Every structure is written in structure tokens, then in C-alpha cells.
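>>> Coordinates for the following, if possible.
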Amino acid sequence: MTESANKLGTEKISKLLIKQAGPATIGILVMSLNMIVDTIFVGQWIGVLAIAAITVVLPIAFLISSIGMGIGIGGSSIISRSLGAGNSSKAFLTFGNQVFLTVILAITFVIIGNFFSVPILNLFGAKGDILPIASEYFKVIIYGVPFLAFAMMGNPVIRAEGKPKFAMYAMMVPAVLNVVLDIIFIKFFNWGMWGAGLATSFSYMSCGLYILYFFLSSKSELKIIPKNFKLDAKIVREIVELGGVSVVRQGAISVLMIVLNYSLFKYGGEISISVYGVINRVMMFAYSPVMGVSQGFLPVAGYNIGAKKNDRVKETIKKSVLFGTLLGTIIFIGILIFKVEIIRIFTDDVTLLENTPNAMLIVFLATPIVTMQLVGSAYFQASGKSLPALFLTLLKQGVFLIPLAYILPKYYGVTGVWWSFPIADIFSTLITVIVLKREVDKNLK
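As a prediction, the model looks like this:
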């Protein structure tokens, strides 16, 4: 279709991965600041309970916006393979279906979220003094979620076009805006949680509008064409099968948050939820390079699978795992050395500073091996095999982490919650290695 897309099938794999994963990593890193900045500012300027409130609310927003992410990843897999096979018309039709599905579904779920806000917040752990603060925050950011959903749909599509830098810019815009608006709304206007929510909502809007601008401009080969909004049953089914993996993953994360917040509140009270709030923000930022590798892997693997270049696909798997493992090791060493300094960025609260460092170290113990999980499920998404992709996606959160986070605290208290993370990572990685090796030996000879 274009020179940018065609390079995915000819350029050196290591160069392609760096070219794709680099901007994806930077974009994810900067996008993570949307959540991290909120946590830092509310922790420093509003209080510890505000951190707990954000910890409860953001998984709800991301569950709704994950609809866009699922449609984006599922559709981008089809687009990458279509471009690799030289079928541009299918790529265009797929994109049109993605746009229509995202807009309709995101708005529908936002309406539902508005009508049932209190029951939903209660379900996700907004207990005691956390509820009124969480409610104030949620009722503002919910209006920015459709824009976030559209952005999360468009981002993997831009990478599928072979233009990762534009995908990176789309994720940088809202992070910068969020920092500026947080300072203005919280520090100077003293608008509290409402101001933090307004800043986040505006940042989501800016991200969605930037993505829309890209697809309307001459920079994009994939255009928003109304006639392509007409849903094609076969394409929609494939988008749902492949993208459903990402939605189910976020759904599993949301169920995990319900279980975690239940266990943390029961065995450690509000302060334990705040401790996890800090750890969770650090995880979002620290795992960005590893997630960037898996995001960079998708278009490269998808294009070469479509072009039936098996040697390049195998090389992409090996080098992605190697790069990600190296990055994961560096991340863990950084956490080990600077854990206290990292926590001080978020808060000076004595109780949090006492309880968070050791908990964070335990949670990050298996970081060097998490890339294997991400690349394993990404390979099956890229190849259009939804069932094994779904299975591998659910391994960590659904099969291991949720049960462990519920059972271990019964015997070890809050410490059991922290140990559930590395245990789940180890078992998930071992199973992923077995499944992926069998697939490669069978179909990539």
C-alpha cells in the first residue's frame, strides 16, 4: 500500500522493532503520566485518601475505554495482515468499521456509567471515606472517556500503517496538557478532586481529537470514509474475536481491582489501598518499555505473517523477547535501588513511606520475565488466532492473580496480596513459553 507499510516486510527486524517499539514506549511512558501526575498532585495537594479514590476510579474509566483499545488492536491485526497480503480495500473497510463501533459502544457505556455511578464505585472498592472523593472525580472524567476510547482505537491503527512516531505524538499531547491543567486547577484554583478530574478529562479529549486530526489529514493513508461505516459481519466478528482479547484482559484487570480493593480494605484499611495506588502508578510507568516492545511487535509480526515470511516472524519473536527481558531486568534493578526515592515523589506521608517500599519490591520481583507473557499473547493476536490469545491473556489476572489475591491474604494478611503478583507472573510465563513454543514448532517451520 505504502512505502512505510512495505518496509515492515523488508527492513532488518532489529531496526524495525526499535523503530516501532521506541515511539510506542515513549508514547506509553508519557501517557502513563496522565495517571501518575494525578496521583502525585492529589497525594501532595489533597491527601492520602485522594490517592485511594483515583485507584478506584481509573480502572472503571479504562474498562470502558478498553472497548476502543480492543477494537483498535483487533482491527489493526486485520489491517496489518491485509497490507502484508496487498489487500488495501479490506484494510480501508476494517478501519471504517472500527471507527463506527468505537463511537457507538463508548458512548453507550458512558451513559450506563453515569446512571449507575454509585453502585459501580462501590463494586470497585469505594468504601468508607473514599466514596465521596471517588464520586466527585468519576463524575467529571467520565465525559472524557469516549475520546480516550477513540484514541486507544486509533493508536494501534496508526502503528499498523507503519507510522509509529505519530502514534507517539498522540500519547504525548494529553500528558503535557494534564500536567499544566493539574497545576492550574488543583494548585492555583484550589478545585480539589473536581479539578483533577477536569484536567484528566480535557487531556483525554485532546488525545482523541489529535487522533481524529491525523486520520482527516494527508498524513494518513487510512481515511474516515462514511460508506465504510456500514458494518461487515465477517470483519466485525474478527475484530471482536481478536480485540475481545484486549477487552477481556482489561475486564480481568477490573475484576482483579475489585478483589484487590476488597482484600486490601479488609486486611489493611484505606491506607493499604493508597499503598497499592502508588505501586500501581509505578507499575504503569515502569512497565511502559516492556509494553512498548509488545506494541512494536504487533505490526511487524502481523505484516510478515500476512506475507508468509515465517523466518522473519520467528526472528521478530526472539528479538522482542530478548529486548523486553533486558529492559525488564533494568527496571527491576532501578526499583531495587531507588524504591524509597520513587515513593517520595508521590507523598511525604509517614505511614505510606513505611508500608510501600517492601510491598513494591515484592510486586516487581518477576519483572524481568513479563515480556514473554506479552509477546506470547501478542503473537496469537497478530496471527488472527483469538482463542490461544485469549487464554494467554487471561493467565496472569484471571487464572492466577485473582484467586491468589483473594486466598493468600486469608493466611498472610496484606503481605499475601503483594506476593500474589510475582507468583502469578512466574506460572503465567512458564505456560506461555510452552504454548508459544508448540505453535512456533508447528506453524513456523
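>>> going forward, measure contacts between C-alpha atoms and count neighbours the same way
Fine.
>>> The helix or strand hosting Cys207 - contacts with which helices or strands?
Here Cys207 is covered by helix 192-216, with elements defined by DSSP states H and E. For helix 192-216, the packing partners by 3 or more C-alpha pairs under 8 Å, 6 or more residues apart in numbering; DSSP states H and E come out as helix 13-45, helix 130-141, helix 145-160, helix 164-182.
>>> Proceed likewise with the subsequent sequence, for comparison:
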Amino acid sequence: MDKQKELILEGKLPKVMWHLAWPAVVAMVLYGLNNFLDGIFVGHLISNTALAAVGIAYPLAQFAQGFGTLIGTGIGSAISIWIGRKDTVKLEQSMGTVNYLTLLFSIVLTLPCYVFAEELVYMMGGRGEILTLGVEYFRATILGSFFWIHGLALNMIIRAEGRMKTAAWMIAIGLLVDLGLKPIFIDTLGWGVAGAAWATNISMMIYTLLGVWYYASGKASFRTKFWSLQRKTAIIKETLSLGMPGFIMMVMIVIQNIVVFNALAKYGNEADITFFTAVNRFYILLNTPLWGLMRALQPVTGMNYGAKQYMRSIQAYRLFSLVGLAILLPFWLFVMVYPSGVLAVMIPHTEFLAHQLFDFRIYMSVLLVLPFVFMAMVWFPAIEDAKPATIISLLRQVVFYIPIMLLVPGIMGISSIYWASAAIDWIIFALILYAVSKSVTKLKLKNTSSR
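Okay, the predicted model is just below:
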């Protein structure tokens, strides 16, 4: 038995968690820093208007991440289960399917988004100079969509094998390239917001090539035909089924941002857009350790579920959720106590108003329950029960978020965006606890019947 697989299936869970989680957390924090650093470089080297433009355009670029997540989470969850079941046939066919889906989604995404970039950024709430700069940033970003999709998918699959350290150093190399190129492209060469996008595209290309090298050179823990395009209907269906919750979350985040930025443009001003961009980027940055824990939880849950060790799958969810809470707690305390100092990192030379700092604290208040929500979103597909994650994702955005954000800001002002978001996430937390408890009961029954 492969040592990594043996550890996941037989090792003590705290040891398994530590072995897999710390490189995964580091990897995802590094990945999340890309988005955060865009804000810092653009805000400091160009202007607050440019920061607002990037803030409006960036959610559109997340469609590429959404497709990468769909492939990576879907195939990744399936691969973890197939490794547990020793299904060598599907493992061998998996990479050809990844290549096929990446090529398909890249073409479907890139062409229409580039042609209709101005209309899309306008739809996000971009007007005037914000619209002009937003289109420039988005068009440059979308040209790199193939590398965003393929790089993210391959890295997520590497993590699904349990090779967290390998995935982490690949992300670290990409980030270092991004860090080196951003100031050169933005300031030295004078490319402005497009320079920020091209720096990221090049870093994602290198990130993708490292993933290609890993699988093409036979370093994976399973045999696969990497240099192939395979349209295996059964694998595609399983991929889409298991990856759909993550994809829906990404798409809904884009729709959520469309609604929020339009409300900010309609009822607020440029300063409000800039402020929300900064707040949201800090919020996303603080979420990145949870993304790492999610990726580490996926192979632990999937392999143990595939091996019919259902109780270990349950215990893994609980352990990873509590560790996520422990990681976030000190950072949460810091941003709650020193909000103005935190925000000044991205919006320099600004005196923040009391109501803005209050809005920031309200928005951040929900952070401590997110570990339980995020872990559930990857745990459900890993136990072949993606339906609760899909339903809750749709409930959050379609039933709660979009209607509330369309109505409330016009009645109660811009501040309602922050407290309504927090209130919705508290409701989602309650729904997640209910859904998890039902799935735990089912797994316990399966565990009893399998003895």
C-alpha cells in the first residue's frame, strides 16, 4: 500500500490532519495572496479608482476559477474514492477527461467574455473611469483562462491524492513569479491594471506547467494517460455531480457581486466601492486557510469513505472544522480590535468613519462559523452525497442573498449590505449543522450494516 494512502486510511487522525493540512493551508494562503496583492499593488501604485475597477472586474474572472474548481473538486473527489476502492480503470482515464473538459470550458468562457467584456463590467456596476479600467483588467485576465482552469484543476487533483506538499511548492513558485512581475508590469513598464492581470496570467501558466510536468512524468500515485483527450461519459457525469456544489458557489459569488456592486454604484459612490473592495479582499484572505483545510479533508474523507471506514469520515469532518476555528480565532480578534490599521494596508492615507469600521466588524463577525460551513461543502461530495451542499449553496444565493441585496440597500442604505451578509451566513450555518447531522446518522447506519 502507498505510504500516503496507508497514513490516510490507518494513521491517527490528528497526525493525518497535521501531515496533510499544514502544506495545504500554506498553499491556499499563497494562492489567496494573489488576489490580495492585486489590491495592494493597484491601490498603492495606481489609484483608489483603479482598485475599485479591479474590485468590480475580478469577480467576473472567477468564472475561470469556477470551472477549475468544477473539474478539480469533481475529479479530485472521485479520485480519492477510486484510490480507496482501487478502481485502476477510472484512475487511468481521469487525466484525459480533465484535459477534454479544460479545453472545452476554456473555449466556451474566453471568446464570449472577451467580446462582451464592456457589457459584463457595466453589468457589474462599472461606470466612467471604473468601467474603462475594469474592461482593461478583465480582458487581459480572461486571455489566461486556460491556465487558470487547468492549473487549478491539476493542483486540486494533486491535493486529492494527498500530496499536499507538492501542491504547495507549485503554488509558491507561481506566487513568487507573480510578486516579481507585478511591480515591473504595473509601474516600470507602465501597463497599469492590465500589467497586474498579465503578471497573474504568467504565474498561472508556470503553475499549470508544473502540474503538467507532475502528471506527464509519472509522479502521480496512480497510473494515468496524461497526454490524451477522453470524453468518458461516466467520468464526466461523476465529475459534474461531485464538482457542482463548488461550481455553483463560484457562480453564485459572481452573481452576488453583481448585485452588491450595482447597489454600491446606485446608492453609494466611488469611495463606497473602494471600501467594499478592500473589506471583501480581507475577508477572502482570512478564508484562505479554510480552503487549505478543505483540500486536506477531501482525500481523508473520500479515501476512508471508499474503504467503508465511515466513522473516520465523520471524525475527520469534526476535527478539521475545529482546527479551522482555532486557526481563524487569533486573526479574527486582531481585525475586530484594529480594523482601521488593517484597512489602511489596502487603502492608504484615508481616515475611516466610525460607521465604516462598524460595518467592517459586522461583516467579519461570521468568520468563526465558516470552518463548519466550508468543511461541509467538501465533506458532502466526498461521501457521495453532494445534494445537501448544492441545495444549501442555491438557498444562500438565490433564496436569501440576491433578493435581500436587491431590496434592502435601497431602503436601509449601504450599511445594510454588510449586516445582511452576516445575517445570511448565520442562517446558512444553522442549515449546515442540520444537514451534517442527518448525513452523520446515515453514515452511522451504514457503518453498523457493513460490519
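>>> ok so, going back, most packed of the helices and strands packed on helix 192-216 of the first structure?
helix 145-160 (a mean of 29; mean count of other C-alpha atoms under 10 Å).
>>> what range in the second structure matches it?
Mapped onto the second structure using TM-score structural alignment, helix 145-160 of the first structure spans residues 145-160.
>>> how far apart are the matching stretch and its match in the first structure?
Once fitted to the first structure, stretch 145-160 of the second structure is off its aligned match by 1.1 Å on average (mean C-alpha distance after the TM-score superposition for the first structure).
>>> Now do the contacts for Asp311 of the first structure.
Neighbour list for Asp311 of the first structure: Leu444 [criterion: C-alpha atoms under 8 Å, 6 or more residues apart in numbering].
>>> I'd like to know how far it sits from Leu444 of the first structure.
Using C-alpha to C-alpha, to the nearest Å, one gets 7 Å for the distance from Asp311 of the first structure to Leu444 of the first structure.
>>> residues in contact with Tyr303 of the first structure?
Counted by C-alpha under 8 Å, 6+ apart, Tyr303 of the first structure has contacts 8-9, 80-85.
>>> 10 Å instead, please
5-9, 77-85, 160, 162, 309, 313, 382-383 (C-alpha atoms under 10 Å, 6 or more residues apart in numbering).
>>> likewise Lys90 of the first structure?
Lys90 of the first structure makes contact with 78-79, 81-83, 96, 235, according to C-alpha under 10 Å, 6+ apart.
>>> Check which element follows the strand or helix carrying it along the chain.
Element membership of Lys90 of the first structure [criterion: DSSP H and E] is helix 88-115. Using DSSP H and E, the next helix or strand after helix 88-115 of the first structure towards the C-terminus is helix 117-123.
>>> Now that following helix: buried residues?
For helix 117-123 of the first structure, burial by neighbour count (16 or more other C-alpha atoms under 10 Å) applies to 117-118, 120-123.
>>> Equivalent analysis for stretch 423-435 of the first structure, please.
Result for stretch 423-435 of the first structure [16+ other C-alpha under 10 Å]: buried residues 423-426, 428-429, 432, 435.
>>> Put together CSV for these, with distance to Ile273 of the first structure and secondary structure on each row.
Shown next, in CSV, are these (distance: C-alpha to C-alpha, whole Å; DSSP: H, G, I helix; E, B strand; the rest coil):
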residue, distance to Ile273 of the first structure, secondary structure
Ile423, 21, helix
Ala424, 20, helix
Asp425, 21, helix
Ile426, 24, helix
Ser428, 25, helix
Thr429, 27, helix
Thr432, 30, helix
Val435, 35, helix
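>>> got those residues as TSV, with distance to Met172 of the first structure columns?
Below are these laid out as TSV (distance: C-alpha to C-alpha, whole Å):
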residue	distance to Met172 of the first structure
Ile423	34
Ala424	32
Asp425	30
Ile426	33
Ser428	32
Thr429	31
Thr432	32
Val435	36
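>>> just checking, Tyr418 of the second structure touches Phe276?
Yes: using C-alpha atoms under 10 Å, Tyr418 of the second structure makes contact with Phe276 at a distance of 9.0 Å.
>>> Can you give me the neighbour number for the residue lying closest to Ile40 of the first structure once chain neighbours are set aside?
Nearest non-adjacent residue to Ile40 of the first structure, counting by C-alpha to C-alpha, 6 or more residues apart in numbering: Phe346, 4.4 Å away. Neighbourhood size, Phe346 of the first structure [other C-alpha atoms under 10 Å]: 25.
>>> repeat for Met193 of the first structure
Counted with other C-alpha under 10 Å, Met193 of the first structure comes out at 24.
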